[in-house]
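Engineer: quick one: sequence plus predicted model below, questions after.
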Amino acid sequence: MKFNPFLEAIKTYESGKDMDLIAKEFGLKEVIKLASNENPYGTSLKAKDAIANNAHLAHLYPDDTMSELKQALVQKYDILNENLIIGSGSDQIIEYIVHAKLDHSKAYLQCGVSFAMYEIYAKQLGAKVYKTLSITHDLNQLYELYQKHKNEIKVIFLCLPNNPLGECLDVKDVYDFLEKIDEDCLVAIDGAYNEFASFKDSKKHINPKELIDKYANAVYLGTFSKLYGLGGMRVGYGIASKEIISTFYKLRAPFNVTNLSLKAAVAALSDKDFIQRTLENNFSQMKIYEEFAEKHQIKYIPSYTNFITYFFDEKNSADLSEKLLKNGIIIRNLQSYGLNAVRISIGTAYENSRFFEEFSKIF
């Protein structure tokens, strides 16, 4: 059977390894997953209660207006209902962006290493990909490429903070960059980890309302998968002008987010104590990773997320990851990104101590 030839260039996305399968394969009693940037403190009790209390709705199609969650997000960000679309994870909003602007004659732009799904979705349409030589967000390099290929580039993805590296631009620099981009080029600000960056440094905070009020060609992406501990419920959202959002709705399938997911997301937004505790614990535990790296001369990029990336010169990241896996610690090897590096999600104090216990044996 013949398929579209441009699909041959797509690498299948690598998701995190299943803990139960790893335990069975290696005969382990305990497996600790520090690979997928999930919330190590689980899901807030309010969200769990919302799921349990609404289980009776499981046989019904969800409210396709998603009015309850939309109203909660409208109040949170001081935006209008027409500026908002809900997706099955922010990945689905990325898909809308790509389908709305790209085809085989067009291209998108990103920094050298960023979230893999940008490229996968673009290549599904046969679109071209432009990346900077810098693996992190170098706005000068991004603008040079944009200027050189302006007729082709119709989407720019800025992942702030960046996954899988963790660095983050100051919002002032982002706005200066946006001033130079033509209105017909859609600029997506992927804020999947922006709550973490905002907590660590206010200069990194992106206000979605301010962003879309200033720039009609900008869209902000948010998710409930990281800070809010709802990775398994798949809820994300996009915030943009009425024109952009109404176009995205033409691409959206009905009933794309489940009843229980919507209820859980509303409850998770309201649990301020859980959110604050997660942020505080994340960065207090991250200091241990930074101190270990400095002590052992491991290169890392200061992270504004809930993970940290270690870079190696002599050690092989795939080998290190495999040895840790056999000892019940799952981390993310980044060789698929062309990096001799690993990404480690910041876990609980116990999970992190177990990581260092096993990592120290093999490093």
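Structural biologist: Cool, the structure landed.
Engineer: please count neighbours and contacts with C-alpha atoms only from this point.
Structural biologist: Fine.
Engineer: and the helices in the stretch 51-200 of the chain, which stretches?
Structural biologist: With DSSP state H, counting those that start in this stretch as the definition, the stretch 51-200 of the chain shows helices at residue ranges 67-77, 90-101, 116-123, 139-148, 171-178, 194-200.
Engineer: save those as CSV, and put in distance to Val235 and mean neighbour count too.
Structural biologist: As requested, the helices of the stretch 51-200 of the chain are exported to CSV (distance: least, Cα to Cα, whole Å; neighbours: other Cα atoms under 10 Å):
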stretch, distance to Val235, mean neighbour count
helix 67-77, 10, 16
helix 90-101, 7, 22
helix 116-123, 16, 20
helix 139-148, 30, 16
helix 171-178, 25, 14
helix 194-200, 16, 21
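Engineer: closest one to Lys154 among those?
Structural biologist: Closest approach to Lys154 among those (Cα to Cα): helix 90-101, 6.2 Å.
Engineer: which residues touch the closest one?
Structural biologist: Residues from elsewhere that reach helix 90-101 (Cα atoms under 8 Å, 6 or more residues apart in numbering): 86-87, 117-118, 121-122, 125, 154-155, 186, 192, 221-223, 235-238, 247-248, 251-252.
Engineer: go again using 6 Å as the cut-off
Structural biologist: Around helix 90-101, the neighbours that count as contacts under Cα atoms under 6 Å, 6 or more residues apart in numbering are Ala122, Thr223, Gly236, Tyr237, Phe248.
Engineer: adding another structure so you can compare the two:
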Amino acid sequence: MTFNPVLDGLKNYEAGKPIELVVRDYGIAPQDVIKLASNENPRGCSLGVLAAMQQESTRAHLYPDDSMYELKDGLASRFGVKKENVIIGAGSDQVIGFALHAKANPNQAILMAGVTFAMYEIYGKQTGATILKTPSKMHNLEDFKQMLATHKGAIGVLFLCLPNNPLGEALDADEVKLFLREVDPNILVVVDGAYQEYASYKDQTKALDPRALIEEFPNVLYLGTFSKAYGLGGMRCGYGIGEAGLIHTLHKLRPPFNITTLSLKAGIEALKDEGFVARCMEENFSEMKRYEAEARALGFDFIESYTNFITLEFPEGKIASKIAQSLLEKGIIIRDLSAYGMNAVRVTIGTPEQNSRFFENFKRVYC
């Protein structure tokens, strides 16, 4: 059997190792495994969301409201846009797929940072488009400008992941706007704000306003998700915000009932408890300081993070893949970034107890 040739050589996305696999492979009790690899919110979700989902579970036999009116209304109110500016996806990565299948094709290229969210490239290659990456790993707007000039007329989609996954850096909002004013308006610019709640909490100069973006730049699609700050990774609920015509086009690619009845309810209720999000932000960045202090004490580098994870970069002689594997065997799951050409690991900021266990075992492995 033959398949679409654009799939030749396309790698599968490698999700973080599940707890169940660690239990099976290393004989560790489930309660003794801590997962710090997938940037989930270790504090879970709002109690109000849990209660609402439990009540909604009696309607699990029914399809969800495919208009998603109430969730769109909540997001529109949250960001000061109209419902016509919002599309809902099974995670924001589904909206990435909509965007690329709407715009990208084999005659165009897709531009992104040197190290960024892997699904941009995976979805992009599915369209047959050429993938271009900046020479710098992190978001360097001068590199982006140079690439745009070098490949003028050939780039159809440009990705900005702000803050960036898996590295954690973020750009100032003002410099992003200045850059966007120089981008050809026929290029679709996808601004992935999956971690914007964290960046906005830590530093308001990094805060991106979706309404301001789409009002000035009709070619911008802003992405958000309930998977991180709201603690709903398992519910797979994300969204895109854009100019009404752009969103109307993306809806042509959206399958019916693309999120579940419970996911829809969870998103609606999550927006009502911003206090929960604020508490998560406070603890996240308080705990992140412990990671920064440990890195300084042990003499290795880290990338300043505006997210719920931190990237630790090791010197020669300290092999990231070996460190990650040793911790895995102790029931601590982190993300090895060797596949990105980096001698580094990404660690989700856990609860204080989880982080203490990480430090205890990390120092044994590292030293």
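Structural biologist: All right, it came through fine. These figures come from a predicted structure and were not determined experimentally.
Engineer: quick one on the thing from earlier: between the contacts of helix 90-101 of the first structure, which sits nearest Leu165 of the first structure?
Structural biologist: Of all the contacts of helix 90-101 of the first structure, Leu165 of the first structure sits closest to Thr223, with 18.2 Å by Cα to Cα.
Engineer: the closest one: how many residues sit nearby?
Structural biologist: For Thr223 of the first structure, the tally of surrounding residues (other Cα atoms under 10 Å) stands at 27.
Engineer: same check, this time on the one 3 residues further on
Structural biologist: Residue crowding around Lys226 of the first structure was assessed by other Cα under 10 Å; the count is 20.
Engineer: counterpart of it over in the second structure?
Structural biologist: Lys226 of the first structure is assigned Lys228 in the second structure as its aligned equivalent, the criterion being TM-score structural alignment.
Engineer: residue contacts, that match?
Structural biologist: Contacts of Lys228 of the second structure (Cα under 6 Å, 6+ apart): Glu40, Asn41.
Engineer: rerun at 7 Å
Structural biologist: When contacts are counted by Cα atoms under 7 Å, 6 or more residues apart in numbering, Lys228 of the second structure touches Asn39, Glu40, Asn41, Tyr195.
Engineer: ok, the counterpart of Asn186 of the second structure in the first structure - how many residues close by?
Structural biologist: With TM-score structural alignment as the criterion, the equivalent of Asn186 of the second structure in the first structure is Asp184. Each residue near Asp184 of the first structure was counted by other Cα under 10 Å, and the total is 12.
Engineer: measure Asp184 of the first structure to Tyr146 of the first structure for me?
Structural biologist: When distances are taken as Cα to Cα, to the nearest Å, Asp184 of the first structure and Tyr146 of the first structure turn out to be 13 Å apart.
Engineer: tell me the first helix or strand C-terminal of the longest helix belonging to the second structure.
Structural biologist: With DSSP state H applied, the helix covering the greatest number of residues in the second structure is identified as helix 274-298. Heading C-terminal from helix 274-298 of the second structure, the first helix or strand you meet, by DSSP states H and E, is strand 301-303.
Engineer: which residues of the first structure does that next one align to?
Structural biologist: Under TM-score structural alignment, the match for strand 301-303 of the second structure in the first structure covers residues 299-301.
Engineer: neighbouring contacts of the matching stretch?
Structural biologist: Contacting residues not belonging to stretch 299-301 of the first structure are listed as Leu165, Gly166, Glu167, Ala293, Thr309, Tyr310, Phe311, Phe312 [Cα under 7 Å, 6+ apart].
Engineer: between these, which sits nearest Leu69 of the first structure?
Structural biologist: Among these, Gly166 lies closest to Leu69 of the first structure (Cα to Cα), at 28.6 Å.
Engineer: in the second structure, what residue corresponds to the closest one?
Structural biologist: Taking TM-score structural alignment as the criterion, the aligned counterpart of Gly166 of the first structure in the second structure is Gly168.
Engineer: wait, that match sits on Leu312?
Structural biologist: No - the pair Gly168 of the second structure and Leu312 does not pass the contact test of Cα atoms under 7 Å, sitting 10.6 Å apart.
Engineer: Gly153 of the second structure -> the first structure?
Structural biologist: Counting by TM-score structural alignment, Gly153 of the second structure lines up with Asn151 in the first structure.
Engineer: give the burial count for its match, as a bare number.
Structural biologist: 12.
Engineer: give me every residue that touches Arg181 of the second structure.
Structural biologist: For Arg181 of the second structure, no residue meets the contact criterion (Cα under 7 Å, 6+ apart).
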